[in-house]
Structures are given as C-alpha cells and as structure tokens.
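Student: Sequence first, then the predicted structure, then my questions.
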Amino acid sequence: MLISMLTCATLQAQQDQINYDESKVPDYVLPELLVTSAGKTITTARQWEQLRRPELLELFASQMYGRTPDDSGVGVSYELLTENTAALGGKATSKQVKLIFSNGQKKLETLLLLVIPNNATAKVPVFVGYNFKGNHSTMLDTTILYSDNFALVKEPGHPDWERGCQASRWPYEDIIDRGYAVATMCYHDIFPDKPGLKDHSVVSLFKGYGAAPEAPDEWQAIGAWAWGSSRIVDYLAAEPRVDTGKIAIMGHSRQGKAALWAGVQDTRFKVVISNDSGEGGAALSRREYGESIARVSSIQPAWFCPAFNQYRGKEQERPFDQHQLIALVAPRAVYVASAVEDRWADPKGEYLAAYHASPVYHLYGLKGLESSEMPGLHAPIMKDIGYHIRAGKHDVTLYDWLRFLDFADKHFGK
C-alpha cells in the first residue's frame, strides 16, 4: 500500500512539473534516425525501407502506441442511411453511412458523414478526419444524425448536443469549393474517450480482449482510432466519386497523434496532417517542454500501450523520439501545424521533429525542412514536409484548413 502511494505521489509530482521556460529545456541528443540498431549507416531509400524503417516501426508499436492486432476476425458491413443531393445550398451531396463492425457475436455501429462536391467533373480527393463532438456538431444541418455512442459520453442537455457547436472547425464550403470531399466520424464511435466505456469500443471485438494483465504492447485508444481511420478508407474505396489515390488524413490534438500513427501504418493516406498534436504526436519528448510523458500517459482511458509508462520522467532514456515517427511517413507528404499560444503542445518541438525527419525525405530526393530555425507566424513552408505556426490557441481554424488545402493541392497536382 505504501509503495502504491509513493508511486502515485511521484507520478503526480512529474505531472505538476510542466516546463514553459525555454531556458530550462535540457541539452539533449536525439536517437539516430539513419543508423540501425546494429550500427549500420543508412544511405539509400531501399536501405531505409528494408532495414531501418521496420526497426523504428517495431519500437513505436511495442513501446508506445501498441501493436495493431490481426483484424481478420472482425468484419464490416455498410448501410446507407441518408443521401442529400442538395447539401450546403446545393453545392454538395451528403451521405450518412452506418459502418457495422462485428466479430460474429458482438457488433459495434459507427456513423460516417461523407460530403462530396456536386460540380466536380472527375473523381475528387478527400480529407478523412475525426470530429470530437459528433457529426451533428460539424454543421447546422438538422438532418445529421446523432450516434449512439455520443449518448454514453455526454449527458442530456449538455452543450455538446447543440448542432453546429464545432462548425468553426469544419469549413465545409471552403473545402468543397476547393474540390475536396470530407469524410468524418465522431471519435467516440470508435473508442469512447471516457473512463469505463472500453466495452463500447472496437477493441472489444478483437480476440483476447479483456485478458488480464494487459500485455505491455496492448493497443489502446490511439491505436484504435488509427485503425478506425483506415476502415473509413476501406469504405471510400466503394465510392465512385472519390479518388482513393488522393486521400489526406487530418487530425487535431489527440487525433493529430492518431493521424500520424494511422499515416505511418496505412500508405493509402498520401497526405498526413498533424494539427497541434504535441506530446505523443509531433513534438519531441526530449525537449521536456509543455505536456510530459508522465502527464499524457496517465490520461484515462489510456491512449498509449502500458510499455510507454516506463518512460515517465525519463524522456532522455527513451530509445526513440517523434522525429522518427514523422520520418516513417516518407515518401508520402506530411504537414505539421502549430499555434503560438499552444505552449502545452510545444510548437518549437513540433517544428524540430519535422525538421529532424527531413534526412529520410532527402533519401528519396524529396524536400524537407532545411533550417532548424522556425518560420515566422503565418509563413507556411510547403515542401514534401510542410509546416506552419499561426496566431491563436489550441484549435483548428479556417487559416489551418486553407493551408492544409494548399498543401494537398501541391501534392495532389491540383
């Protein structure tokens, strides 16, 4: 009992010691990006793919995000619930599709909202991304359905039930006008982000669920959210108006973490966008600025696998860091976005992780970030690795979306 109390006290102290002072960032040495565990220097893209990339992917799966299990025992079926060809004042067609996941004994239902421009003369590229407060929160349209899982996480009368309560994060008309479709789903549908609801998540459909103790590399919420993003892509393959060769994933905050992990594992995401993802996402842990490993790994329900807990307060001992995660997206395009007031997410650490991922892009003859100095506010960098920092707080704004569209235009040849 005393040991347990001391452990909790130590963890709480680590969580309370959040650094916002740049002068207190420790000197650090990043783990090697282009040197294998056996000491071999990587000099070609082929060596990266055959030798170093598998090593790093294994580290992130076994010690951070958890290992994505074999899903051959989990089937999915689709049910078109509504189709509105006059959405957004006639600019778009909206479809609401129920995705039904089942292991033969138990099923889970999720709701996908797909919005497709009407004036396109060819197949259109698409942004895939989770919303936080339900599909109903992304627009004022009264025909948008509420998902069953949302009732588990928000009590009746809560402001999050209001239609359009996060519409500012989803500028559909701007996206549609640029010729892109949007596929969004409430992240609670895949894994409810509230303690005690794991039985209502997709992980409960997988073989071995509920075994105790959990394996060190047992996947948790971020792994499940990443898996769910790929299942959205599976559905899009059957949409004749969507160009499945031009799929971008965009995630904000905790979903920025999940978007990076999804993009690393699923090469169908040709553009991977992390917005304000911070610790456990795009930011370098070794800077020990803003949110810490101790803080982010203590969130319940767990986002990371149990093995990640060993690095609480030991950022400098961790044998991998987030520049390596960003590099795992190569040669596909990756974009990192920050906000100047979002010190919790460590904007400088996000930029430096993207900068230090650049050598892998160079192996492919691609362009990364060429300077260790951050760009100024509203001065986006649009290369194969992109970055911007904007004024304001932790959020997704129209400015962010316009830059994401610019980046996607560049890489989708629009």
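Tutor: Thanks, I have the structure now. Since the structure is predicted, the reported quantities are computational estimates derived from the model, not experimental observations. Numbering: from 1, shown residues only.
Student: from here on, contacts and neighbour counts on C-alpha atoms
Tutor: Noted.
Student: helices or strands up against the helix or strand that contains residue 258?
Tutor: When elements are assigned from DSSP states H and E, residue 258 belongs to helix 254-265. For helix 254-265, the packing partners by 3 or more CA pairs under 8 Å, 6 or more residues apart in numbering; DSSP states H and E come out as helix 221-236, strand 242-252, strand 269-275, helix 322-327.
Student: Now do the helix or strand just after the last one: which elements does it pack against?
Tutor: The reference is to helix 322-327. Toward the C-terminal end, the helix or strand that comes next after helix 322-327 (DSSP H and E) is strand 333-339. With contacts taken as 3+ CA pairs under 8 Å, 6+ apart, strand 333-339 sits against strand 269-275, helix 347-363, strand 385-390, helix 398-412.
Student: here comes the other one, which I'd like you to weigh against the first:
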Amino acid sequence: MKKLVFCLLFSLLLSNAYGQFDVNYDEDKVPEFKLSDPLKSFNGSKIRNTKKWEKKRRPELMDFFSKNIYGEVPGQLAISSVEILEESAEAINGKAIRKQVELFFEKENKQIHFTILLYLPKQLTPAPIFVAYNFYGNHTIVNDVNIIISEAWAKNNPSFGIINNQLTEQSRGARSDRWPVEKIIDAGFGLAVIYYCEVDPDKDDFSDGVHPLFYVDDQQQPAEDEWGAISAWAWGLSRSMDYFETDDAVDASKVIVFGHSRLGKTSLWAGASDRRFAGVISNNSGCGGAALSKRRFGETVWRINRSFPHWFCKNFKNYSKNENALPLDQHELIACIAPRPVYIASAEEDLWADPKGEFLAALYATPVFELYGKKGIEHTIMPPVNQAIHNTLAYHIRTGKHNVTDYDWDQYLKWAEMFIK
C-alpha cells in the first residue's frame, strides 16, 4: 500500500514538473469565451462580400497571425541551385517515377539545402501531388534502399536506431504505415516529402537551419515578431512550390499541402501564407493549428510556449494563460485559406489535440467559405466517428489515437478527387 501511494505521489510530482498537472480534459471546465466574428473587422465593420474580405479583413488577420503567432519571414531568398540526386522510372512496383531533388539556398556565405523525395504516377503527367514534411527522414516513408538518408540533426529515438542525433539505416521504412505511397499513386496523385529538420532543426536553438541566413549584424535570435520554427518550415514548403513550378511532371496548380501534429500546424500556416497551394490538410494539429486556443482544452498556448518555445514567435508568449486577449482565433486562420479546399481531421482518443476545438474551428470558419459560394460545415453537432464530411471545408473524427492512418488517407484521396483533381 505504501509503495502504491509513493508511486502515485511520484507520478503527480512528475506530471507537475512537465506542466501536465492541470491539463483539462473536462468539457465542463472549459472557460467561458467569446469568439471573434471572421466577418467583422477589428474596428467593428461588417464584411459583406469577398471584395471587402480580400481587401480589409483577410489582410488584417494575416498581419496579426504573422506578427503575433507564427512570426514574419524577415526577407526573401530564392533557390540558388537544384541538383537531381537520383531518379528511377521503376519505383513502387513499376508504377511510379522516383526522384530525389536537392534545393540549395545561399546568402552572405551561409548555405542550407534540403532534399525532396518525389513519387509521380507514370500514367499521369503532369500529376497533382501531396507535399508534406516527415519527422524522421525521407528514408522512413518507404522501405527502399535507394532513398538517401539525411545527415541532418535528428531527435534521438532508440526504437528507430537514432542515437547521437543521427539518422541511421535501422529506421528505413519505419514510418511506412503513415505513407500509403502505392495507394496514392494508384489514385492518380504524386507524393513529395521533405525531412523537416533539414529546413530547421526542431530544437530551441536558432543557430542553425534557415534562420541564420537572415540575421543582420550580430543577431543571434529572431526578433519578437520574427519567425519561429513553424513559420520557417512553412517557408520551406513554399520553396518546394517554387521548384514544382519548374518541374513539367508536376501540376503546380494542384499541389495539396499536408501535415500531421506540429506539421499540421505548419500546413495550415503554409496554406494561408502561400496561395499557390491548391488545398490544405491538417491532421491532428491541435493548439496553434486547427484547435481553438480559447478553449484551453488539452494542449494550450502556455504549454506549447513552455515546452516548445521555438515553434512560434516570441510575441505569442503574450497570450500564455491569456488567450482571451487574442483578438482572433484559429477558425480565422482556416478562413484565410478560403475559398481553397481545407480538410481538418481529428482522432477520438487524441484529446491533447482537442478534437471538439478542431471541429468548432472548422464550423466557425464556414461563413467565409460560404461568402465564396463554397460549402463548409453545415451542422453544429460533431459528426459520428468515421463519418467524414466531404465539402470544400471538410472534417472527420476517426477512432484511434494521435497518428496518420489508412482511414485518414482514404478520406483525403476521396476529397482530393472531388475538389482538387
């Protein structure tokens, strides 16, 4: 009995140490809050047509998100050179072309580069594609010895054979369950993936990755309103789009940006920031992604800024435990992507990402899609699990945990066939 009590006390102390002690998973404890109207400007004027949305409301929302949440990109930088590292016309059981393309960027004697692994269906040229980041390297998405293993920094994960922050052969194909490449190819789409830490390592250290290329004088950190890692990753996705516009095998007018978890936050910001993306998918993205911040359910602004202070700009810390001071919320980020198609997906057991908050954000973004004559979320009650809503603004909640599953991809492919292809 004493041992049990000690274990419980130790667990509580450990939870408190990691900021989990007071995590709210109880709907009855969600604080009262008032959501801003996406169709009412900061000065109170009503937005009644798309012209006024485009000229007044959307710009002020994007300006606030940029300066106070994700951070501004402090300049422009084009691709300096492109190198095709490897290419094969016999990939995925002979159904696809595989191409590994390295993009280089240079500025004031500093350089970064990242590699796009691209699979394209042979039967369709140019092809619509999904573009996405992965967490552990391009070689993890398919068990294929031809895929180059990145030398970039990686988070240690002994189960994947990652020690000393270095990717290894052991992790080849380790995440193939999240990437049904053959199914994507069979559906007539291509897939482009990038290891996200090649663009910006996922650690609280702005001394490497893309940030130093933009520093001036003796700058060591981004300014208060300058880009965190999510904005940097979004920048990398836009640079991949620069490349797609030059590749005749890619239909650059039909590129869908996809992301899971923190990379789902990234896909939403990339899709809002760069209107060349034809569609956006957010899979289990939570706080700072699709979920409403003001609900303070599961992951919160305070927790995310405390645990991952490099993801967002420093100004976002002004809203830690102060979400009601935000003059907007994440439904308006989704709205900024309209009229382009957006898919928000949740998982029933992923309470940390707040499925209800993700659904409500899609619901309250709907009036802006309707302004453009597009269909969004038509009912205020969440749909049953595994019953997807496939409109221009789409949503599903599936059974299971924080993951990317075959069910998710089945829905994304059906939806993309309807609204993108």
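Tutor: Perfect, thanks for sending it. Not measured: the values here are computed from a predicted model.
Student: Got a TM-score for the pair?
Tutor: Comparison of the two superposed chains (TM-score structural alignment, normalised by the length of structure 1) gives a TM-score of 0.92, and 400 aligned residues with a CA RMSD of 1.9 Å.
Student: As a markdown table, the helices and strands packed on helix 254-265 of structure 1 with mean neighbour count and distance to residue 129 of structure 1 would be great.
Tutor: Written out in a markdown table, the entries for these read as follows (neighbours: other CA atoms under 10 Å; distance: least, CA to CA, whole Å):
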| stretch | mean neighbour count | distance to residue 129 of structure 1 |
| --- | --- | --- |
| helix 221-236 | 22 | 7 |
| strand 242-252 | 22 | 5 |
| strand 269-275 | 28 | 10 |
| helix 322-327 | 27 | 18 |
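Student: I'd like to know which of those is closest to residue 120 of structure 1.
Tutor: For residue 120 of structure 1, the closest of these is strand 242-252, at 10.3 Å, according to CA to CA.
Student: what's the angle from the closest one to helix 221-236?
Tutor: Orientation check (axes from the mean of the first three to the mean of the last three CA atoms, to 10 degrees): strand 242-252 of structure 1 against helix 221-236 gives 160 degrees.
Student: Taking strand 269-275 as reference, get the angle to strand 242-252 of structure 1.
Tutor: What separates the directions of strand 242-252 of structure 1 and strand 269-275 is an angle of 20 degrees, with the same axes, to 10 degrees.
Student: on average, how far is strand 242-252 of structure 1 from the matching bit in structure 2?
Tutor: With both structures laid over each other, strand 242-252 of structure 1 and its partner residues in structure 2 are 0.6 Å apart on average (mean CA distance after the TM-score superposition for structure 1).
Student: rewinding a little: ok, which of the helices and strands packed on strand 333-339 of structure 1 comes nearest residue 175 of structure 1?
Tutor: Across these, closest to residue 175 of structure 1 is helix 398-412 (CA to CA), at 7.4 Å.
Student: how far off strand 242-252 does the closest one point, in degrees?
Tutor: Here helix 398-412 of structure 1 runs at 140 degrees with respect to strand 242-252, directions being taken by the same axes, to 10 degrees.
Student: now helix 398-412 of structure 1, how far from the centre of its chain.
Tutor: Shown here is helix 398-412 of structure 1, whose average C-alpha point lies 17 Å from the average C-alpha point of the whole chain (CA atoms, centre = their mean, to the nearest Å).
Student: just checking, what packs against that helix?
Tutor: Where contact means 3+ CA pairs under 8 Å, 6+ apart, helix 398-412 of structure 1 is packed against strand 269-275, strand 333-339, strand 385-390.
Student: Deepest-packed of the helices and strands packed on strand 333-339 of structure 1, please.
Tutor: strand 269-275 (a mean of 28; mean count of other CA atoms under 10 Å).
Student: which residue numbers in structure 2 go with that one?
Tutor: Residues 277-283 of structure 2 are matched to strand 269-275 of structure 1 when aligned by TM-score structural alignment.
Student: Give me the contact list for that stretch.
Tutor: Contacts with stretch 277-283 of structure 2, where a contact means CA atoms under 8 Å, 6 or more residues apart in numbering, come from 241, 253-261, 264-265, 267-268, 271, 289-290, 340-346, 404, 412, 420.
Student: ok, residue 123 of structure 2 - contacts?
Tutor: Residue 123 of structure 2 neighbours (CA under 8 Å, 6+ apart): 95, 188.
Student: wait, is it part of a helix?
Tutor: No: judged by DSSP: H, G, I helix; E, B strand; the rest coil, residue 123 of structure 2 forms no part of a helix; its state is coil.
Student: That one pairs with which position in structure 1?
Tutor: Residue correspondence to structure 1 (TM-score structural alignment): residue 123 of structure 2 is matched to residue 119.
Student: Quick one: the strands in structure 1, in order.
Tutor: Per DSSP state E, structure 1 has strands spanning 75-86, 92-102, 107-117, 124-131, 181-186, 242-252, 269-275, 333-339, 381-382, 385-390. These are given in chain order.
Student: The last one - contacts with which helices or strands?
Tutor: Counting contacts by 3+ CA pairs under 8 Å, 6+ apart, strand 385-390 of structure 1 is packed against strand 333-339, helix 347-363, helix 398-412.
Student: how about a cut-off of 10 Å?
Tutor: Under the contact definition 3 or more CA pairs under 10 Å, 6 or more residues apart in numbering; DSSP states H and E, strand 385-390 of structure 1 sits against strand 269-275, strand 333-339, helix 347-363, strand 381-382, helix 398-412.
Student: Noted, bye for now.
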